[in-house]
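Below are the sequence and a predicted model; questions follow.
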Amino acid sequence: MNKGELVSAVAEKTGLSKAQAGEALDAALESIQETLKKGEEVKIVGFGTFTVADRPAGEARNPRTGEKVQVPASKAPKFKAGAGLKDAVNG
């Protein structure tokens, strides 16, 4: 499922227009991104938790040349599925 299909599914289930469902989805995703940028977590009960993990700087190798490359420290978003989502997927 891509974003367009998700917007259509939300519109169908809620009775909203596709435009309204798209705006609602965009607003939700933007709110999650803004919260993660602040370094805070987003918990959606029954669905899961979004967090930010710090990745330390390190050294890697270029697979083509074998040359060592410095990898800067970064932050990575992570998602941990909640019990409700796990149960729904596992039937």
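Alright, I've got the coordinates.

rest of the way, CA atoms for contacts and neighbours
OK.

Wait, a strand at E59?
Yes - E59 forms part of a strand when assessed by DSSP: H, G, I helix; E, B strand; the rest coil.

Second structure for comparison follows:
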Amino acid sequence: MTKQDVINQVSAKTGLDSLTSRSVIESFFEVVKEALIDGEPIYVRTFGSFILKQRASKIARNISQNTAVKIAAHTIPSFKPSREFTDQVRAQEIPFSTKKAKA
């Protein structure tokens, strides 16, 4: 599903025109990004949380040059679904697609 598909479904469910729906969805994404950039998590009851995770520094391998590369500690954005959301997804019989990416 693409962002445009989401916009179309929101428009259909709310009765708003697609431009208004696009504006609302884009604004939501901006609010989430700005809050996480400021270090503030977002908690949406019955849906999930947009949080920041800390990654420790580690040693990785550059296999093409056979050398060790140090990756510094860093912060990444993450989404943690709520228990209710997770239970709803688990209760469904969703066919899992195992399409392989084109090489």
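Thanks, I have it. Values in this document were obtained by computation on a predicted structure and should not be read as measured data.

can you tell me how far A72 of the second structure sits from K13 of the second structure?
The spacing between A72 of the second structure and K13 of the second structure, counted by Cα to Cα, to the nearest Å, is 45 Å.

and the helix or strand harbouring L19 of the second structure, what does it pack onto?
Assigning secondary structure by DSSP states H and E places L19 of the second structure in helix 18-37. Under the contact criterion of 3 or more Cα pairs under 8 Å, 6 or more residues apart in numbering; DSSP states H and E, helix 18-37 of the second structure touches helix 3-14, strand 42-44, strand 48-55.

average distance between it and the first structure?
For helix 18-37 of the second structure, the mean distance to aligned residues of the first structure following superposition is 0.5 Å (mean Cα distance after the TM-score superposition for the first structure).

Just say helix, strand or coil for the residue nearest in space to the middle of the second structure.
Centroid check for the second structure by Cα atoms, centre = their mean gives F79 as the closest residue, at 5.5 Å. F79 of the second structure falls in the strand class when you classify it by three-state DSSP.
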